[in-house]
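Novice: Sharing a model prediction with you, sequence too.
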Amino acid sequence: MYEDVERCVRAVRSKDARFDGWFFTAVLTTGIYCRPSCPVVPPKVRNMVFYPSAAAAQQAGFRACKRCRPDASPGSPLWNERADLVARAMRLIADGVVDTDGVPGLAARLGYSVRQIERQLRAELGAGPLALARAQRAQTARLLIETTTLPMAELALAAGFASIRAFNDTVQAVFALSPTELRRRAAHRKPTSAPGVLSLRLPFRAPLCPDNLFGHLAATAVPGVEEWRDGAYRRTLRLPHGPGLVELRPVPEYIDCRLTLSDLRDLAMAISRCRWLLDLDADPVAVDEQLAGDPVLAPYIAKNPGRRVPRTVDAEEFAVRAVLGQQVSTAAARTHAARLVTSHGEPVEDPHGGLTHLFPGPDALAEVDPATLAMPASRRRTFAVLAEALASGELDLGAGSDWAKARAQLDALPGFGPWTVETIAMRALGDPDAFIPSDLGIRAAAGALGLPAGAAALTAHAERWRPWRAYAVQYLWATGEHPINHLPAA
């Protein structure tokens, strides 16, 4: 979009927040770059230059605006909508792969050469993977500077910098302030609610309907791993350097996020996974405009616009839970998962609630004796085959996975029918066009709305919803009275 100068200028002049994260505006006379919705008076058109990423603006020598904080914009929705190489690379960079494994590790995950990755990212984003990771590192550093009292040397390591000098130089270059000055400016802000807890605000593009998003997560929560407490969804996180806890609460203009981490090096990944869980980088206006073209869905979209797809913080965990939930009620699926967690999950401490375990990882799941699971023999076999595929690395459902390949691999596993495959594609892989016409809730909604009842006929009707059929599923589910459609009582 950044190449469409006229459209970008209109967005900047109207301060349209819908385009935050789509592109960035650099101002030649001031040397700063902003998000489109920056509250300052827009510059003259001849002084505007547009960039596709914050990293590209930084590489061109521009520093971040102190008013609109463009580094904290919602991410581009393109990376969650697409399944091509650039989108997969951006999802992996957001998940911290460059910081942990370097650019060669990123290339290996994607199955391409370093040169190919560099070339494609530069062509579309104006910056290579190192610059994109550096921009993310700078944002992590700012969060830690403003929300913790860590000494700067410890903070630099936690943010992913190799040296205190690189940390100082990056913060100065990006924010035009030293780390000490940044902390001094933030000193008046309210401190975190408890020692060791990081309080953050997760931005999103309006509108956002929290009902089905948090309702679904709360209604399907696995005891010990997840809970709804005091108006917030809470859960444990499996992270590279140790377990974490997160508390997510919807408020009108942002998501209140409170993180407790074993190691602050996991901060960027934890934030990325929370954003993915809540689908916060979606473009709800584009989604709703497309779906509202169907007169059957239009009234429901007008009533509660901005529905997101509830996803997961751990794709492998979700795949296992999808198998446990085959052909049983939500309550039964939670019971199966809770037993698995109690027997094979890793214990954690939660001083502020009732979380007790991490969901078992792939290696632990592969060691589970299927005979101990209270399920039909066919489903026990499905569980065992899936656990082995995940533990061996044969099946990749991670942030940079190839959606088509993952679907084909899932479909080849015994016991994986269309419902299971598409449910995993929708909530674990994040495919915005995943569709589950055989789902009982979808069939009931279709019947009530006068839509075709058969899977084939409903799929044909749903062609007009593409590429947003996963969002259409949320609106169809919302026509029922299941608890997934409502925020739990406070």
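Specialist: Ah, there it is. Numbers count the residues shown, from 1 in each chain.

Novice: Please count neighbours and contacts with C-alpha atoms only from this point.
Specialist: Will do.

Novice: Tell me, how many residues neighbour L261?
Specialist: Residues within reach of L261, counting by other Cα atoms under 10 Å, total 21.

Novice: Break down the stretch 1-150 of the chain into its helices, ranges please.
Specialist: In the stretch 1-150 of the chain, the segments counted as helices under DSSP state H, counting those that start in this stretch are 5-13, 54-59, 78-81, 85-94, 97-110, 114-125, 129-147.

Novice: so which of those is the most packed in?
Specialist: Each of those was scored by mean neighbour count; the highest is helix 54-59, a mean of 24, by mean count of other Cα atoms under 10 Å.

Novice: circling back: out of the helices of the stretch 1-150 of the chain, nearest to G306?
Specialist: Across the helices of the stretch 1-150 of the chain, G306 has its closest neighbour in helix 78-81 (15.8 Å, Cα to Cα).

Novice: Give me the contacts around the closest one.
Specialist: V86, A87, R88, M90, R91, D281, A282, G430, D431, P432 (Cα atoms under 8 Å, 6 or more residues apart in numbering).

Novice: Kindly reformat these as a markdown table and extend each row with distance to M1.
Specialist: As requested, those are exported to a markdown table (distance: Cα to Cα, whole Å):
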| residue | distance to M1 |
| --- | --- |
| V86 | 15 |
| A87 | 15 |
| R88 | 19 |
| M90 | 17 |
| R91 | 19 |
| D281 | 16 |
| A282 | 16 |
| G430 | 23 |
| D431 | 22 |
| P432 | 20 |
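
Novice: Take this one as well and set it beside the first:
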Amino acid sequence: MHTDHDRCVRAVQSKDARFDGWFFTAVLTTRIYCRPSCPVVPPKVENMTFYPSAAAAQQAGFRACKRCRPDAAPGSPHWNQRADAVARAMRLIADGVVDRDGVPGLAARLGYSTRQIERQLRAELGAGPLALARAQRAQTARLLIETTALPMADIAFAAGFASVRAFNETVREVFALSPTELRGRAGRGPGPGAPGVLALRLPFRAPLCPDNLFGHLAATAVPGVEEWRDGAYRRTLRLPYGHGVAALRPRPDHIECRLSLTDLRDLAGAISRCRRLLDLDADPEAVDAALAADPGLSPLVRKAPGRRVPRTADADEFAVRAVLGQQVSTAAARTLAGRLAAAHGEPVDDPEGGLTRLFPAAPALTGLDPAALAMPATRRATLTRLIGALATGDLALDVGGDRDEARRRLAALPGVGPWTVEIVAMRALGDPDAFPATDLGVRRAARELGLPATPAALTRHSAAWRPWRAYAVQYLWATDDHPINYLPAD
């Protein structure tokens, strides 16, 4: 979008928050870059230039605005919507792959050479993977500086910097303040709560309907792994350097996020997982406008705009749970998943609540005795095949994976039908156009709305909803009187 100069100018002049994260405005006279909704008086048009990423603006010598904090804007919806190499790279960078494995590790995960990835990212985002990762490290550092009392040296390494000197130079260059000045400017110490708990605000594009989003997560919560407590959805997180516990509570203009981590180097990855779980980088205006054009869906969109797709913090976990949930009730699926977690999950300590373990990773389930699960023999065999494929890497469902290839490999597993493939694509792979046309709830809602109700006819009708059919599913499911569609009571 940043190449459409007139459209960007209009967004800046109207202070339109819908475009925050889509592009960044750099002011040639002040050498400052802002988000489109910056509250200061818009600069003269001739003094504006636009960049597709904060990293590109930083590389061009601009520093972040101290008023609107463009580094904290919601991420671009492009990276979750698209499935090409650039989008996959951006999801992996957000997950911390460059900090952990370098650019060669990123390229290897994508199946490209480092030169190809560099070229593609620079062409579209105006910055290479190192600069994009550096921008993320700067934002992580700022969060830790302003919300914790950690020593600056600890923050430097937790944010992924190789040295305190690099940390100091980057913070000063990006924010035009030293780390100590940033902390002083924040004017507060760490937020209230237990020691070691980070209190953060996760921004999103309005509107956001929390009902089905949190209702679904709470209603399907695996005992010991997830829970609804004191108005927040809480769950354990398996992370590259350790584990953590996240508590996510909906607020009118943000998601309140509390993180407890065994290793602070996992902060950026934990935030990325939480944002992905709640679909916070979505563009609800674009989604709802497309779906409301259908007379059948229009009343549902007007009634509760801004529905998100409840996704997952762990794609492998969700795939296992999807097979466990084939042709059984929500309660039965929870029970089966809870037993699996209790028997094979790694214990964790949760001083703030009742979470006891991580959901078991696929390698920990390879020795599972299928006979121990109260399921039909055919589904036990399907589960065993799925676990084997995930454990060996034959099936990759991570954020940088190829969605089309993952669909093909899932569908090739005996016992994995179209419903399971689409549910996994929607919630684990993050495909905004996934559409489980055979789902009974979807078909029942379609029939009640006067839409085609057979899978083939409904699939044909749904072509007008593309590329947002996963969101149409949320609106269709919401017509049912089921706990997944209601924000839980405290």
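Specialist: Structure received. In this text, all values refer to a predicted model and were calculated from it rather than measured experimentally.

Novice: part of a strand, is Y471 of structure 2?
Specialist: No - membership of Y471 of structure 2 in a strand is not supported by DSSP: H, G, I helix; E, B strand; the rest coil, which gives helix.

Novice: That one and R308 touch, don't they?
Specialist: Yes - under the criterion of Cα atoms under 8 Å, Y471 of structure 2 makes contact with R308 at 6.7 Å.

Novice: which residues touch the residue nearest the centre of structure 2?
Specialist: Residue closest to the average C-alpha location in structure 2 (Cα atoms, centre = their mean): R276, at 1.0 Å. If a contact means Cα under 8 Å, 6+ apart, then R276 of structure 2 has R311, T312, A313 as its contacts.

Novice: Quickly find the element holding the first one.
Specialist: Counting by DSSP states H and E, there is no helix or strand that carries R311 of structure 2.

Novice: And for the closest residue to it other than its chain neighbours, the neighbour number?
Specialist: With Cα to Cα, 6 or more residues apart in numbering as the criterion, R311 of structure 2 has its nearest non-adjacent residue at 4.2 Å, and that residue is R427. Using other Cα under 10 Å, R427 of structure 2 has 25 other residues around it.

Novice: Structure 1: strands as residue ranges?
Specialist: Assigned by DSSP state E, the strands in structure 1 fall at 24-27, 32-34, 48-51, 63-64, 197-202, 226-229, 232-239, 242-251, 254-261, 346-347, 357-358.

Novice: mean deviation of the first one from structure 2?
Specialist: Plainly put, strand 24-27 of structure 1 ends up 0.3 Å away from its match in structure 2 on average once the two are laid over each other (mean Cα distance after the TM-score superposition for structure 1).

Novice: Look up the counterpart of that strand in structure 2, residue range please.
Specialist: Using TM-score structural alignment, the residues of structure 2 aligned to strand 24-27 of structure 1 are 24-27.

Novice: And for the third one?
Specialist: With TM-score structural alignment applied, strand 48-51 of structure 1 matches the range 48-51 in structure 2.

Novice: give me every residue that touches E226 of structure 2.
Specialist: A218, Y233, R234, R235, T236, L355.

Novice: Could you rerun that using 10 Å?
Specialist: 217-218, 220, 233-237, 245-247, 338, 354-359 (Cα atoms under 10 Å, 6 or more residues apart in numbering).

Novice: now do P36 of structure 2
Specialist: Neighbours of P36 of structure 2 in contact, by Cα under 10 Å, 6+ apart: 8-26, 42, 50, 68, 70, 73.

Novice: Need the buried ones from those selected in ChimeraX.
Specialist: Of the contacts of P36 of structure 2, the buried ones can be selected in ChimeraX as follows, counting by 16 or more other Cα atoms under 10 Å:
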select :8,9,11,12,13,15,17,18,19,20,21,22,23,24,25,26,42,50,68,70,73
